[in-house]
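>>> sequence unavailable; structure follows:
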């Protein structure tokens, strides 16, 4: 496993507006997920929901290095990736509520949100289904000479899948502008990564395929952004793929309704006290950004999500005549 660059830019190295923007994106994801945790209890949301709270610094830290024309693939825990890549809150909420104004006309729901206009190839209900999609985008970029990159977000559980191994190998063989981001939140559903990942080192295992791989603290926005910057620059320069293992903790269960008996309440509270990306960011920018500015961002994010929920509830359902549209492609 290659060593990460020890010169990680800190808060003082970024313009004030960039810092506020990064926090705003993380705050929006947190507000979105916290509100869905509440809304799910009403029984008005069809399908399963897997919340991303606790991992915000990974999605934002990576996507802040990307262009709108770059592509990402996601997982079943995809809301954070969608928002970080530029999907809008209102049509996302409509999609989750199954409404016609949703990004996928209400047919995808939480686990299949996609928006190709911003380079979001889709959340994915298939564990390990994202890496092959990302290398497809990377191959397209290389073939067409667009200077684009393809990024896959994959969990620690998905890191064990054969599709992931095949994608890693193909990316190296074809020297693709691909980046594999492994979000290690320690739990593949209810199975600990310490048990399920035989090597106990996702980055090291990825490196064995012949590409640079680093492990970073996924709760530290600046560490993630720096690692992703190196990987993106390498990809755009034609030097091939890279992998990043980012460690974090999800604050909610595997899915909404998960009793979470594999973690104690004390453990979860400790995680929220010590490994919250938003709290850590606030500590890092103390003395550079006034806390009141960040409080205002939190309030605005919550208000935007409140508005989106109200809008989605009142929005129209898809017409029954549309049931077979956007299902099959004709070539």
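The structure has been received and is ready for your questions. As the structure is a prediction and not an experimental result, all values here were calculated from the model. Numbers count the residues shown, from 1 in each chain.

>>> switch to C-alpha atoms for all contacts and neighbour counts from now on
Fine.

>>> surely residue 72 and residue 136 touch.
No. Contact criterion C-alpha atoms under 8 Å: residue 72 and residue 136 do not qualify, at 10.6 Å.

>>> these two: which has the busier surroundings?
For residue 72 versus residue 136, the count of surrounding residues by other C-alpha atoms under 10 Å is larger for residue 72: 32 against 17.

>>> name the residues of stretch 105-123 that are buried.
Buried residues in stretch 105-123, counted by 16 or more other C-alpha atoms under 10 Å: 105-115, 118-123.

>>> likewise stretch 277-288?
Within stretch 277-288, the residues that qualify as buried are 277-278, 280-282, 284-285, counting by 16+ other C-alpha under 10 Å.

>>> ditto for stretch 223-240
By neighbour count with 16+ other C-alpha under 10 Å, stretch 223-240 contains the buried residues 223-229, 231-232, 234-236, 239-240.

>>> can I get those in a markdown table with distance to residue 259?
A markdown table is the format used below for the buried residues of stretch 223-240 (distance: C-alpha to C-alpha, whole Å):
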| residue | distance to residue 259 |
| --- | --- |
| 223 | 32 |
| 224 | 30 |
| 225 | 33 |
| 226 | 36 |
| 227 | 35 |
| 228 | 34 |
| 229 | 38 |
| 231 | 37 |
| 232 | 38 |
| 234 | 42 |
| 235 | 41 |
| 236 | 44 |
| 239 | 45 |
| 240 | 42 |
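
>>> can I get the residues you listed in a markdown table with distance to residue 49 and secondary structure?
Formatted as a markdown table, the buried residues of stretch 223-240 follow (distance: C-alpha to C-alpha, whole Å; DSSP: H, G, I helix; E, B strand; the rest coil):
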| residue | distance to residue 49 | secondary structure |
| --- | --- | --- |
| 223 | 28 | helix |
| 224 | 25 | helix |
| 225 | 27 | helix |
| 226 | 30 | helix |
| 227 | 29 | helix |
| 228 | 27 | helix |
| 229 | 30 | helix |
| 231 | 30 | helix |
| 232 | 30 | helix |
| 234 | 35 | helix |
| 235 | 33 | helix |
| 236 | 34 | helix |
| 239 | 37 | coil |
| 240 | 34 | coil |
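
>>> second structure follows, compare the two:
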């Protein structure tokens, strides 16, 4: 499927927003202004955008502790997210969610999650709602290579198969579960997708550092699931450029490993190279997007710094919901 010029620019803009959002947080967290743990998504942008470009606001996603990229790819407000991370009451969750618990149900983003593997059961529940309503929508459970070892994930996959829920399990294999390499942590068979296959669902695999590979693969997966065939799973081989959390010294990395990844498996650099060499976009078009994104991120940070913080009177607000 040939993407239009507008589609390509939108995909690049969203990947660039994620990259610059995270790069700026990498700088700002070092100042001590932002409270709590933060896990950056740099390096994995092609997965979030390649998946979410196919989705509407009515399709649901559930994220992980490394959730900024998924939120931004799903269309969550950049400034509202920055304010949330800064702990402002003007943030998407009124400053109560922070980095690991951002959500925006209007965009179909059901939340990041600080517990590894905890998102998969939620995604299956959302998928069952879509099935009961018969609206053709799907639910996406984003997980990492660490979550593939969690019982919650196994139970969710089995239940999705039993109920034929329109749920897609997206595994982002960035090769490190916290600080432990996937070669050690994922048993004898290193193929994560085959675990899902063992439950009886169809699986796909693709290069998660190639936006076009992700986009084309997800088109196939979504056509299959939306047609009523039940759940599916896809494993994207990708990389993270920063530590498990901000402050992680990454001593578990091999000599020169990060330099090689930045040079060879940088999804944004590779995207630019492909579209310019194929004359799909000009470098000037992409440079203009870069400038606009940097301005947006700068405005977001400045507004977040000056945004009001929650007060003691806000402590009981938005804690419970009435059905």
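Noted; the coordinates are in hand. Keep in mind that this is a model prediction, so the values were computed, not measured.

>>> can you calculate the TM-score here?
The pair, once superposed, lands on a TM-score of 0.97 when counted by TM-score structural alignment, normalised by the length of structure 2; 320 aligned residues with a C-alpha RMSD of 0.9 Å.

>>> ok, back up a step: include secondary structure and distance to residue 27 of structure 1 when you put the buried residues of stretch 277-288 of structure 1 into TSV, please.
Supplementary listing: these in TSV, determined by DSSP: H, G, I helix; E, B strand; the rest coil; distance: C-alpha to C-alpha, whole Å:
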residue	secondary structure	distance to residue 27 of structure 1
277	helix	10
278	helix	7
280	helix	12
281	helix	11
282	helix	11
284	helix	15
285	helix	15
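
>>> from the buried residues of stretch 223-240 of structure 1, pick the one nearest residue 162 of structure 1.
The shortest gap between residue 162 of structure 1 and any of the buried residues of stretch 223-240 of structure 1 belongs to residue 240, at 20.7 Å (C-alpha to C-alpha).

>>> now do the contacts for the counterpart of the closest one in structure 2.
Aligned counterpart of residue 240 of structure 1 in structure 2: residue 230 (TM-score structural alignment). Taking C-alpha atoms under 8 Å, 6 or more residues apart in numbering as the contact definition, residue 230 of structure 2 lies against 160-161, 163-167, 201.

>>> can you give the contact residues for stretch 249-268 of structure 2?
Against stretch 249-268 of structure 2 from outside (C-alpha under 8 Å, 6+ apart): 12, 15-16, 43-46, 179-180, 209-211, 239, 241-244.

>>> what's the span of stretch 39-54 of structure 2, first residue to last?
One end of stretch 39-54 of structure 2 sits 25 Å from the other (C-alpha to C-alpha, to the nearest Å).

>>> give the aligned range of that stretch in structure 1.
Under TM-score structural alignment, the counterpart of stretch 39-54 of structure 2 in structure 1 spans residues 50-65.

>>> mind jotting down where the strands sit in the stretch 201-331 of structure 1?
213-217, 242-247 (DSSP state E, counting those that start in this stretch).

>>> pretty sure residue 113 of structure 1 is touching residue 104, no?
Yes. Contact criterion C-alpha under 8 Å: residue 113 of structure 1 and residue 104 qualify, at 6.6 Å.

>>> name the residues contacting each of residue 72 and residue 136 of structure 1.
Jointly contacting residue 72 of structure 1 and residue 136 under the rule C-alpha under 8 Å, 6+ apart are residue 150.

>>> give the aligned range of stretch 122-137 of structure 2 in structure 1.
Under TM-score structural alignment, the match for stretch 122-137 of structure 2 in structure 1 covers residues 133-148.

>>> how far off centre is the matching stretch?
20 Å (C-alpha atoms, centre = their mean, to the nearest Å).

>>> show me which residues of that stretch are buried.
Judged by neighbour count using 16+ other C-alpha under 10 Å, the buried positions of stretch 133-148 of structure 1 are 133-142, 147-148.

>>> farthest-apart pair in those, please.
Top of the distance list for the buried residues of stretch 133-148 of structure 1 (C-alpha to C-alpha): 133 and 147, 17.5 Å.

>>> right, and residue 186 of structure 2 touches residue 149 too?
Yes. When contacts are counted by C-alpha under 8 Å, residue 186 of structure 2 is listed as touching residue 149 (7.3 Å).

>>> what's the counterpart of residue 168 of structure 1 in structure 2?
Aligning on TM-score structural alignment places residue 168 of structure 1 opposite residue 157 in structure 2.

>>> that match: helix or strand, and which one exactly?
According to DSSP states H and E, residue 157 of structure 2 maps onto helix 151-163.

>>> buried ones in that helix?
Neighbour-count burial for helix 151-163 of structure 2, counted by 16+ other C-alpha under 10 Å, picks out 152-154, 156-161.

>>> for those, which one is nearest residue 57 of structure 2?
For the buried residues of helix 151-163 of structure 2, the nearest to residue 57 of structure 2 is residue 160 (21.7 Å; C-alpha to C-alpha).

>>> quick one, what contacts that closest one?
124, 166-167, 230-231.

>>> for the residues you listed, which one is nearest residue 321 of structure 2?
Nearest to residue 321 of structure 2, judged by C-alpha to C-alpha, of the contacts of residue 160 of structure 2 is residue 124 at 20.9 Å.

>>> so the closest one touches residue 156, yeah?
Yes. Using C-alpha under 8 Å, residue 124 of structure 2 is in contact with residue 156, at 6.5 Å.
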